[in-house]
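# Sequence first, then the predicted structure:
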Amino acid sequence: MNILFVTDPLASFKIYKDTTFSMMREAQARGHRVFSCEPRQMAWVSGARVQAEVTALRLTGDKVDWYTVESAERRNLCEFDAIIMRKDPPFDSEYFYATHLLEQAEREGAQVFNKPRALRDHPEKLAILEFPEFIGPTLVTRSAKDIREFHAEHKDIILKPLDGMGGAGIFRVKADGLNLGSITETLNKEGAETVMVQKFLPAIEQGDKRVLVIGGQPVPFSLARIPQGGEVRGNLAAGGIGVAQPLTERDRYIAESLGPVLNARGLLLVGLDVIGDSLTEINVTSPTCFQEIFDQAGFNVAAMFIDALEQSLKPTL
């Protein structure tokens, strides 16, 4: 197969932990050809098809010069057997426009994973609202009054912007309410932007677990991202330490309940964030943690992903 990965610049990859790199490596090991492009390299003109300046890669196995360029050319996206959308957040206007170009490529015959429409329909923080039976007390609002009332009821809360990533912009306000007003103003821009507020879950001390779901099935190990140094955030980007561990019974139940539903919508790969027994986010844009789980638990997540990809493409092979 010819597989096109839509990514951030290759120069930004940290291959010792990069999930997209592990996907590429597994695909190449199976004899598939690996290509890449950035969203900015895609274009469409009336009377033609969605095209991109694509690079054919050969992974070298070297830790520094990890790829060589075999060719670079402009090609129709529908010519590829599969397109893997792996552009990292933020889900800004340019990301949104990229999903529309990829959806046009689908109309022209391309197969894209995760499906562009599904990416737009599942904003990573708001997607949990569809599954209230699995989440803790949660508020989504622009209203400072609503936030004050939620704090008065739950005493210890977490506030976060809807477009944040890597733990950026997350605040905890304890029972004393210290700085609640100023934090609210910072996040909701005095009522102009929507904020998510959740009851603080003490189980964060045991980690914010990333539960991966591939082809509707849970990966048997999660990566618990454990806060360090008094931090409330377990995100690896915020200094958390990742510890691979077997899924708990509750983790598996959540994953098996949501997995088939999300897979049927075109979400081949999903990263569920679980704190204790509560679902806190549904990550669909560019879920990670493949290599950390493989390095610590020995489970080849990338192989499970390429298996699922091949199975999804079987009717057209």
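Alright, I've got the coordinates.
# make it CA atoms for all contacts and neighbour counts henceforth
Noted.
# just the helices in the chain please.
In the chain, the segments counted as helices under DSSP state H are 19-29, 93-107, 116-121, 144-154, 180-188, 249-264, 290-297, 301-313.
# now the angle between helix 290-297 and the last one, please.
Regarding helix 301-313 and helix 290-297, their directions subtend 130 degrees when assessed with axes from the mean of the first three to the mean of the last three C-alpha atoms, to 10 degrees.
# Which strands and helices lie in contact with helix 301-313?
Here helix 301-313 touches helix 19-29, strand 208-214, helix 290-297, going by 3 or more C-alpha pairs under 8 Å, 6 or more residues apart in numbering; DSSP states H and E.
# Return the set of buried residues in the last one.
For helix 290-297, the buried set under the neighbour-count rule, 16 or more other C-alpha atoms under 10 Å, comprises 290, 291, 292, 293, 297.
# can you redo the helices and strands packed on helix 301-313 as TSV with distance to residue 153?
Below are the helices and strands packed on helix 301-313 laid out as TSV (distance: least, C-alpha to C-alpha, whole Å):
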stretch	distance to residue 153
helix 19-29	40
strand 208-214	24
helix 290-297	38
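# circling back to that earlier point, can you tell me which of the helices of the chain is nearest to residue 46?
helix 93-107 (11.6 Å; C-alpha to C-alpha).
# re the thing from before, which among the helices and strands packed on helix 301-313 is found nearest to residue 118?
For the helices and strands packed on helix 301-313, the distance to residue 118 is smallest for strand 208-214, at 14.9 Å, taking C-alpha to C-alpha.
# returning to what we had before: in a markdown table: the helices of the chain, plus distance to residue 136.
Shown next, in a markdown table, are the helices of the chain (distance: least, C-alpha to C-alpha, whole Å):
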| stretch | distance to residue 136 |
| --- | --- |
| helix 19-29 | 29 |
| helix 93-107 | 29 |
| helix 116-121 | 22 |
| helix 144-154 | 11 |
| helix 180-188 | 20 |
| helix 249-264 | 13 |
| helix 290-297 | 26 |
| helix 301-313 | 29 |
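# here comes the other one, which I'd like you to weigh against the first:
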Amino acid sequence: MRIAFFVNSIETETPGYTTTALALAAVQRSHSVVYVEPGDFILRPDDDLAVSVAVLPDAPYKTSGKLHAALQDAAKQKKTVAISDIDVLFLRNDPSLDGTGRPWAANAGIMFGRLAAERGTIVVNDPDGLAQAQSKLYLQSFPEAVRPASLISRSIAEIRAFIDKRPKGCIVKPLQGSGGKNVFHIAKPTDSNLNQIFEAASGDGYLIAQVYLPEAKAGDVRLFLMNGLPLVRDGKYAAFRRVPAKGDVRSNIHAAGTARKVKVTATMLGIAEMVRPKLIGDGMFLVGLDIVGDKLLEINVFTPGGLTRLADMYATDFAASVVAALEEKRTLRQAYGKAMTNSRLATL
């Protein structure tokens, strides 16, 4: 099986990324791995879809570091192949990273992912589902019971009024964005730096204000779901607690948060069950839920990260389970052909 990982940039990939862990697991299970960047697709006059790929050389990679080094060399000599030579296209880019500097690249995975799916390549997560989830607005389409009270607006007056009714304070952040950038905790509407916060956060467009959950002081829990269900291997859940740095409201690892083991509770599993029907309907193969208390703060569907940390934390290779699930999808594709839609196959 040949698996193509679509990323923002091969150059900025690291040995610690979840995508690298997935690639390593695929190679160790005797699959061919290639990487694709936003500018690599080619739609020819005869409607054939081709793609320029960095081919990871066949080798017994034992560490992600060696695989990453080989990938950087492979990126210097890309090869063009037909999309029919790709069994699985795994979309693992973060559109928000390209939204400003390379707006043409932000939606390339979704656009060409659709074309690839039409031609029989298995595309995960399903590109039509990802198109619905290009901002934090996606969370609002899930049951109210699992989400914190929120307001989405660019009106400072509306946001002030919302904050005024929340004695425990609010979190304000851009509707588009990732990695904890421009996330602020506003304790009360009279905060002296409120205007500066609005100015900083609203530069990215719409803002989302969420009621502050006191449980967030202990961080949030990242719980992976695969095929709509909690990812479990060897009796262990793919989940960890992200604890914010001292004095910081953000628990993102990119924002100096730390990862710790966590016991998955019935409440967390209840949230996962509540969101499962829509995630399956949207073809969301692999996602990360960010949970605080009994609420869901975000659903990460583009590049949920943390599998490398989980492997170290629990001595469990969750990435191998993900690749095994892709193998099963390829078997189903071979059996059913195009009679089974990509969105349905993505979560079987």
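Cool, the structure landed. Predicted, not measured: the structure shown is a model, and the values here were computed from it.
# returning to that earlier point: out of the helices of structure 1, which comes closest to residue 214 of structure 1?
Among the helices of structure 1, the nearest to residue 214 of structure 1 by C-alpha to C-alpha is helix 301-313 (6.2 Å).
# In structure 1, what sits opposite residue 331 of structure 2 in the alignment?
In structure 1, the residue paired with residue 331 of structure 2 is residue 314, using TM-score structural alignment.
# Could you count how many residues lie near its match?
Applying other C-alpha atoms under 10 Å, we find 9 residues neighbouring residue 314 of structure 1.
# swap in residue 225 of structure 2?
Neighbours of residue 225 of structure 2 using other C-alpha under 10 Å come to 22.
# Give the aligned equivalent of it in structure 1.
Here residue 225 of structure 2 is matched to residue 213 in structure 1, going by TM-score structural alignment.
# Next up, the contacts around the residue lying closest to its match once chain neighbours are set aside.
The spatial neighbour of residue 213 of structure 1 that comes closest, neighbours along the chain excluded (C-alpha to C-alpha, 6 or more residues apart in numbering), is residue 270 at 5.1 Å. With contact taken as C-alpha atoms under 8 Å, 6 or more residues apart in numbering, residue 270 of structure 1 is in contact with 212, 213, 214, 282, 283, 284, 287.
# ok, now residue 43 of structure 2?
Contacts for residue 43 of structure 2 (C-alpha under 8 Å, 6+ apart) come out as 49, 50.
# Next, find the distance separating it from residue 51 of structure 2.
Separation of residue 43 of structure 2 from residue 51 of structure 2 (C-alpha to C-alpha, to the nearest Å): 9 Å.
# so residue 223 of structure 1 makes contact with residue 209?
Yes. Between residue 223 of structure 1 and residue 209 there is a contact under C-alpha atoms under 8 Å: 5.4 Å.
# Mind checking which of these two has more residues around it?
When residue 223 of structure 1 and residue 209 are compared for neighbours, residue 209 comes out ahead with 29 against 26, by other C-alpha under 10 Å.
# Nearest residue to the more buried one in space, ignoring adjacent ones along the chain?
residue 224 (4.1 Å).
# That neighbour and residue 33 of structure 1, how far apart?
Taking C-alpha to C-alpha, one finds residue 224 of structure 1 at 33 Å from residue 33 of structure 1.
# now do residue 202 of structure 1
46 Å.
# Can you pick out the residue with more neighbours from the two?
Set residue 202 of structure 1 next to residue 33 and count neighbours by other C-alpha under 10 Å: residue 33 wins out with 17 against 12.
# Tell me who's in contact with that one.
The contact partners of residue 33 of structure 1, by C-alpha under 8 Å, 6+ apart, come to 1, 2, 3, 27, 56, 57.
# quick one, strands of the stretch 101-250 of structure 1?
Here the stretch 101-250 of structure 1 has its strands, by DSSP state E, counting those that start in this stretch, at 112-113, 138-141, 157-161, 171-173, 195-199, 208-214, 217-218, 221-226, 241-246.
# out of everything not next to it in sequence, what's closest to residue 85 of structure 1?
Of all residues not flanking residue 85 of structure 1 in the chain, residue 6 sits nearest, at 4.9 Å (C-alpha to C-alpha, 6+ apart).
# you'd agree that neighbour is up against residue 77?
No. Applying C-alpha under 8 Å, one finds residue 6 of structure 1 not in contact with residue 77, separated by 10.6 Å.
# tell me, what's touching these two both at once?
Jointly contacting residue 6 of structure 1 and residue 77 under the rule C-alpha under 8 Å, 6+ apart are residue 83.
# out of these two, which sits in the busier spot?
Applying other C-alpha under 10 Å to residue 6 of structure 1 and residue 77 shows that residue 77 carries more neighbours, namely 28 against 25.
# From residue 285 of structure 2, how far out is the equivalent of that one over in structure 2?
Here residue 77 of structure 1 is matched to residue 83 in structure 2, going by TM-score structural alignment. Using C-alpha to C-alpha, residue 83 of structure 2 is found at 21 Å from residue 285 of structure 2.
# Many thanks, I have nothing further to ask.
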